[in-house]
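**Student:** Curious how this folds, go ahead:
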Amino acid sequence: MAGDRTVSAQFVMVALDVPLNRLFGYQVGEFDPQVGQRVIVPFGPRQLSSIVIERRNDAGDFSGKTRAILAVRDDLPALSASTIALCQFVADYYHHPLGAVLSTALPTVFRNVPAFKAPAPACVYYAADIEKLLAHISKRAHAQQRVAQQLATPHTPAALRRIHDSGLKWAKAWAEQGLVQTAAETSVVSPASPILPLNAEQAYAVEQLSSARSFLPFLLYGITGSGKTEVYLQTIAAVLARGEQVLILIPEINLTPQLEGRFRARFPGVAMACLHSGLNDTERAVNWLAAMSGEARIVLGTRLAVFTPLPQLGMIVVDEEHDPSFKQQEGLRYSARDVAVYRARTAQVPIILGSATPSIETWANAKAKRYQIITLAERAVPGATLPKITLLPVKKAGLIDGFNRMALAAMHAALERGEQVLVFINRRGYSPVLQCGECGWMASCKHCSARLVLHLRDRRLRCHHCGFEEPITHACPDCGNQDLKPVGQGTQRLEEALATHFPNRKILRIDRDSTRRKGEMDAALAQVHSGEADILIGTQMLAKGHDFDRLNLVIALNADTGLFSVDFRAEERLFALLMQVAGRAGRRETPGEVMIQTAFADHPFYHQLLGRDYAPFADRTLSERQDMLLPPAMAWALFRAEAPDIEHAIGILNIIRACFEQLDATLRKDLTLNQPVAATMVKKAGVERAQLLIAARHKAQLQRALHQAMPHIEVIKTGKGRWSLDVDPIEV
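**Tutor:** Take a look at the predicted model:
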């Protein structure tokens, strides 16, 4: 147990972040480190941070070889037995070294050798006498006047910087003059936002969820706009009233500010910690420690937050549980949703999986009665209805700048009514292809089996897979033709086209390129909510979770790309994406409309989408997966290999495959061993890639085989190549 000092120990076993799946033994020397503590140890010529996993009285196999630990760090309280056990489960299930799992789970500052020194508590600035402050500032200092006016209410340093780059500097100067006061951020409590009335479905959901006291997995299956967030809020209020902590996982960082605002407004006196990649290392460490100490009662974060220690955990919420962002695709390839379910079970607390379009895996668990379904089938706002969905043909329709004439007419009408319009296309950049009209040459990435995307404003061609970029080519390298043309549309090209059709309207593009810097996404969303933007152009960043009062028309372009993909999950993801996009329209009393441009209006997929009922689609898809022995009817493990050439990569996978062929006959008969094949994108970032799929009817069978084979696989010599393992892959 962590912190157990009843037995002295001369040796400790520690977990190190190195590519070796084992623990390492060290002498305690002059120290008395406890299980879960952070210690600094020598490793070859380096010094590394590590976590003590076990205390021992004998050296065992390490006799005569052990070195002594160098230091014990007290900047990180000892990890609890439950936290170490969670990381051990992840290490075992995903077959990843425990030290690497712990390194992933911990904030970056605790992976470093130097001790972390927490900064002074955050403070806020405010003016007790706002009129006196304004009178002190020159009327001609418009920027200072604007910042000063905001100090009528408390503002954090970060908020002041967002108002103006010099906002914090001015506030500090005014504080020195006695015109502005400071206070600890946690001491400032604003009035709580009102609790919204619930309809009958929401009230039933809150009653069921609030009364759960032990492990119960719930699927909160609610259409877009059905008020799932209000159900979360009122359920969480009941959990907090019991003196327990709540963990809320969300898929995308751009949803964090909006949800954080709603939670802080509802629970102004409750300490809350946010954990996501938008924080710097110090901010994340401070928030993580607040959760670990029990100070933070609500923890809101993206997938890494699933590892956060919470001593009084009472409930876990996974919002938009179907979202593929919950699966890490590099390094430790874990599913935060699945880890959250395991954590809830071991902690014996309820877990809520919320979605309008549940993943087929979650749907299968609900159908098998392993999860309890709670349905929200109507919109929360009285009088609000689901938007009308219309399919617009793109063949023989005489498109104008990529738009059907009916789409442009609908946009004109909506704007005249004072409404906002969203044009959705899941493709950033100006054009996906730059092509020669004479010989057919297309600009391609030198390092990937992919086309370069044209970014016209930056005068660059970029690869969205490896990041390679180069100046725009002005002549075809094959035939010398200088008439190179962009083919297809991206968000930037749409922005240019719509500016010609709606010259007097404010057009706002929101994609990864336009919101790259910190604070840009918040500023863009503020423009939308304030009514400064008339037409929104966006990728899937705008499809999830946002609630825009005046948005009543959505135009979806290029939706057909998911219909004929080699990925068997493509239709499931497309249905979820289009339902999410459609859910942005008409969330108040005014009926919304969604127009989807398609070349395949007769496709069965669109017939089910028009019905706006996900259940028939999910039932059909699950049945197809069972008939074709695809997940969740089968358990998969995918070995990937990359090397300078495809033959080398396939050779590595053939050696791995042979390790499974040599398993015990009882294990071997449960497996399906496929042949290694080239990856869908063979070349990426300068290396060539192949993959090997191992399948079994049950996860337990697959895990038994992996545990027996992995010790042999881990010692394979790969030369200039390397391999990785993805258990339960979502990208094949």
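**Student:** from here on, contacts and neighbour counts on C-alpha atoms
**Tutor:** Noted.
**Student:** tell me which element residue 651 falls in.
**Tutor:** Element membership of residue 651 [criterion: DSSP states H and E] is helix 646-661.
**Student:** so how far is that helix from its chain's centroid?
**Tutor:** 32 Å (CA atoms, centre = their mean, to the nearest Å).
**Student:** Now do the buried residues in whatever helix or strand residue 706 lives in.
**Tutor:** Using DSSP H and E, residue 706 sits within helix 699-713. Judged by neighbour count using 16 or more other CA atoms under 10 Å, the buried positions of helix 699-713 are 699, 701-703, 705-706, 709, 713.
**Student:** Stretch 606-620 too?
**Tutor:** 606, 609, 612, 614, 617-618.
**Student:** ok, residues contacting that stretch?
**Tutor:** For stretch 606-620, contacts defined as CA atoms under 8 Å, 6 or more residues apart in numbering pick out 356-357, 360, 363, 389-390, 575, 579.
**Student:** State the number of residues packed around residue 208.
**Tutor:** 13 (other CA atoms under 10 Å).
**Student:** Tell me which residues touch it, please.
**Tutor:** With CA under 8 Å, 6+ apart, residue 208 has no contacts at all.
**Student:** wait, is it part of a strand?
**Tutor:** No: under DSSP: H, G, I helix; E, B strand; the rest coil, residue 208 sits outside any strand and is assigned helix.
**Student:** any idea how far it lies from residue 230?
**Tutor:** Using CA to CA, to the nearest Å, residue 208 is found at 14 Å from residue 230.
**Student:** cool, and residue 22?
**Tutor:** Distance from residue 22 to residue 230, by CA to CA: 46 Å.
**Student:** So the two - more neighbours on which side?
**Tutor:** When residue 22 and residue 230 are compared for neighbours, residue 230 comes out ahead with 19 against 13, by other CA under 10 Å.
**Student:** Here is a second sequence; please produce its structure as well for comparison:
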Amino acid sequence: MNCDHPTVLTLALPTPLFRHFEYLAPADYTPAQNDALIPGIRVEVPFGRQTLVGILISKSHTASYPIEKLKPAYQALDAKPVIHGDILALCQFAAEYYQHPLGEVMMAALPQKLRASDGALPQTAYWQLTTEGKGLNSENFKRSPKQQTAWEVLLHSAPLAETALTAKQVDKSALKQLQKKNLAETFLADAQALPASQQVLNETPRTLNNEQQHALDTIRFHKFGCYLLEGITGSGKTEVYLQAIARVLQAGQQALVLVPEIGLTPQTVARFEERFAVPITQLHSNVAKGARLENWHSAFSGQARIVIGTRLAVFAPLPELGIIIVDEEHDLSFKQQEGLRYSARDLAIVRAKKNNIPLLLGSATPSLESLHNALQQRYHHLRLTQRAANAATPALQLLDMRKQPQHAGIAQASMDAISATLERGEQALVFINRRGFAPSLICQSCGWSAACKYCDARMTLHNSPRKLHCHHCGAMAYPPSQCPSCMNPALSALGQGTERAEETLQAAFNQHTVIRVDQDSMQRKNAMAELTQQLLEGQPCLLVGTQMLAKGHHFPNVTLVVIVDTDQGLLSGDFRGIERMGQQVIQVAGRAGRAEKPGTVIIQSYRPDHPLLTQLITEGYHNFAKSILGERASCRMPPYNHMALLRAESKRADNAKALLTKAAQIARQLQPPSPECSYLGPIPAFMERRNDRFRYQLQLQFSHRQTRTQLLQQLVEALNKEALSKRVRWSIDVDPQDMG
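**Tutor:** From the prediction side, this is the model:
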């Protein structure tokens, strides 16, 4: 190393500090090795008593600090960048917009194995024919059609990666047989993008109706555009996605598809594999760490032509990205609720714009933010108002619970409808968005209730196994045999949960199968995929479950849906409560009558005359959402302003309040309150104590995004200098979706 002109590396490290860090190049590196250090590679460095892996941002021959105070890095871990191009730009945008340290953002964008010093980019297994294999002809495989298929694919396309062979429906066991016969061989090599395949499709696309065709024709594939595909449930949004992706693949590009839930991913992947003859990979938290690294590398190298994943997949490296699709764009799952609190939907918009490609946002119940942008013509608004394949829209019936005898919260009229549905050999779905047997265990003698020791919440009673469980902090306890306060042995389970509904329905319809679908019953791997297969067999049965059943599933023999507790959203303290209630009702209702059999939806409510609930049922979600937008406009709430929440929590309530009081003082000095800028708080969170910590929040609202970004940057810098900020856990939530 030339001591006169040392090489200075500027790194982003995974620390909570809002700054970059400077190091010298490794002491034993030659000038040629220093030249090979390029932005985007991982570098191992000393950090206090730790060893950290950071991302090289830049290098130069000057430093912000005296050269003699800089430590040398240990080593570079990569020969080529693992974060570069649009992903580097996306990370930098996310760090600035969501007020989060860049190093932590970059590490969040990488698979977990690449965040450690011993993690390395994998090599890919490729297959090709041996010289002997190339000398054969199809006559040699008459008795083994699977081996013949594998041989023909390798003869015309080899060498091919295993992902590409899987996409071409080549059987792995057939490859192994060819290898045993010395007709095929495998070797490891650095992955490289595959040449564009002439064969993109496995099956002929379906014929689009006029609305679907108009939506597809509107998309401009070689320029940025944000398209809101608002289609009623069952209207064929997926077919529009598939045909839009086909055009991108035929142009030699890649596609990124984001879905809200892991449970939807296998169903989506299966549908895409039926249609496309290209490598498809998955990125979500249920993929094992090793497989996730391989899948990430498949996207990174360009092998995978379609990537399907949950919110973390928005950071998937795709060098030839041609389109991004966000399915069920309204779903709260797209917003990360801890750490880097990003919205995958919003980052997808930023990424599409930076790549100058189209973005398709699909939903039957668009978020008010997306609908507002479409109505303001910032987005192209594409509407599908007819169900595909001539399926009828389900009939919605509002049931007044004030006049109904009940069975564990299920009205007698609903029970009668379920009975008639099962007798016709069809399937029914009962939706109740509460896990467990009952939300409360109480003593009717003295009023005691089983409360969580660590939260301002009651513990939920579960029956299988029998326990009390706090769904907020995870605390568990055995149910007492008598009241701890008055020793009354008769304790009562109050309210309804999925377990109680299952018990009630199984007792009433003991000739039929009752299947509970919630977080407790679906923990086993592939449980949701097995359930879907069971339902597709068409035998009459009864589903009872939570919102896991509401999202995108296609159950053709479900003809009745009963929504047990519609009123929760009407009573919510969150200003988004009514919007979420409407989305949930329409999404759950959309599970009914998706095939040739007509569907019916019974909506149980103690407030059947509520004007917004009535409008939702009589006029549909679109007009319902426009009414809520009118209310939001009148009180200047999102999307008509730009909000941020500063959250603070501590085991001492005074510390959390004091930090936010100081933050409010700083904010008012930086940006005095005005019609364009307002502050509310500190105020307690909806649940003030959770997991033995007291939680408070400061709400900030701005007319302009840029004003918000500038103030938050200054506020974070000032708070980091406060001694109290080291003793209080605090965070900033930009564009919060959960006000709790």
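**Student:** so what number do they get for TM-score?
**Tutor:** The TM-score (TM-score structural alignment, normalised by the length of structure 1) is 0.89; 681 aligned residues with a CA RMSD of 2.7 Å.
**Student:** Of the contacts of stretch 606-620 of structure 1, grab the buried ones for PyMOL.
**Tutor:** Here is the PyMOL command that selects the buried residues among the contacts of stretch 606-620 of structure 1 (16+ other CA under 10 Å):
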select buried, resi 356+357+360+363+389+575+579
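**Student:** Which ones among the contacts of stretch 606-620 of structure 1 map onto helices?
**Tutor:** Taking DSSP state H as the definition of helices, the contacts of stretch 606-620 of structure 1 contribute 360, 363, 575, 579.
**Student:** Format these as TSV; extra columns: distance to residue 502 of structure 1.
**Tutor:** Formatted as TSV, these follow (distance: CA to CA, whole Å):
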residue	distance to residue 502 of structure 1
360	41
363	43
575	30
579	27
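**Student:** Could you identify the pair within these that is furthest apart?
**Tutor:** Within these, 363 and 579 form the most distant pair, 16.5 Å apart (CA to CA).
**Student:** ok, which stretches of the stretch 201-350 of structure 2 are strands?
**Tutor:** 225-231, 254-258, 280-283, 306-309, 321-327 (DSSP state E, counting those that start in this stretch).
**Student:** JSON lines for those, including mean neighbour count?
**Tutor:** Below are those laid out as JSON lines (neighbours: other CA atoms under 10 Å):
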{"stretch": "strand 225-231", "mean neighbour count": "23"}
{"stretch": "strand 254-258", "mean neighbour count": "24"}
{"stretch": "strand 280-283", "mean neighbour count": "24"}
{"stretch": "strand 306-309", "mean neighbour count": "26"}
{"stretch": "strand 321-327", "mean neighbour count": "26"}
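**Student:** Can you check which part of structure 1 the biggest strand by length in structure 2 sits on?
**Tutor:** Longest strand in structure 2, counting residues (DSSP state E): strand 677-690. Residues 671-684 of structure 1 are matched to strand 677-690 of structure 2 when aligned by TM-score structural alignment.
**Student:** Using neighbour counts, pick out the buried residues of that stretch.
**Tutor:** Buried-residue list, stretch 671-684 of structure 1, by 16+ other CA under 10 Å: 671, 673, 676-679, 682-684.
**Student:** List just the nearest of these to residue 125 of structure 1.
**Tutor:** In terms of CA to CA, no member of these lies closer to residue 125 of structure 1 than residue 684, at 49.3 Å.
**Student:** these two touch, right, that closest one and residue 449?
**Tutor:** Yes: contact criterion CA atoms under 8 Å: residue 684 of structure 1 and residue 449 qualify, at 6.4 Å.
**Student:** Where in structure 1 does stretch 98-114 of structure 2 fall?
**Tutor:** Mapped onto structure 1 using TM-score structural alignment, stretch 98-114 of structure 2 spans residues 94-110.
**Student:** what residues does the matching stretch touch?
**Tutor:** 15-23, 38, 49-51, 76, 87-88, 90-91, 111, 116, 281-282, 284-285, 288, 304, 307-308, 332-334, 707, 710, 725-727.
**Student:** Stretch 411-429 of structure 1 now?
**Tutor:** Against stretch 411-429 of structure 1 from outside (CA under 8 Å, 6+ apart): 453-456, 489-493, 511-513, 533-540, 550-559, 581.
**Student:** Can you give me the stretch of structure 2 that that stretch aligns onto?
**Tutor:** Going by TM-score structural alignment: stretch 411-429 of structure 1 matches residues 418-436.
**Student:** just stretch 35-44 of structure 1 next, same as before
**Tutor:** The aligned range for stretch 35-44 of structure 1 is 39-48, by TM-score structural alignment.
**Student:** Residue 43 is in contact with residue 69 of structure 1, correct?
**Tutor:** No: if you go by CA under 8 Å, residue 69 of structure 1 and residue 43 don't touch, sitting 9.9 Å apart.
**Student:** The two - which one has more neighbours?
**Tutor:** Ranked by neighbour count (other CA under 10 Å), residue 69 of structure 1 and residue 43 place residue 69 first, with 24 against 14.
**Student:** Onto which residues of structure 1 does stretch 479-494 of structure 2 map?
**Tutor:** Under TM-score structural alignment, the match for stretch 479-494 of structure 2 is residues 472-487.
**Student:** Give me the contacts around that stretch.
**Tutor:** Residues outside stretch 472-487 of structure 1 that contact it (CA under 8 Å, 6+ apart): 431-439, 441, 454, 459-461.
**Student:** Kindly recompute the last result at 6 Å.
**Tutor:** 431, 433-436, 459-461 (CA atoms under 6 Å, 6 or more residues apart in numbering).
**Student:** Need the nearest residue in space to the equivalent of residue 372 of structure 1 over in structure 2, chain neighbours excluded.
**Tutor:** Counting by TM-score structural alignment, residue 372 of structure 1 lines up with residue 380 in structure 2. Of all residues not flanking residue 380 of structure 2 in the chain, residue 227 sits nearest, at 4.7 Å (CA to CA, 6 or more residues apart in numbering).
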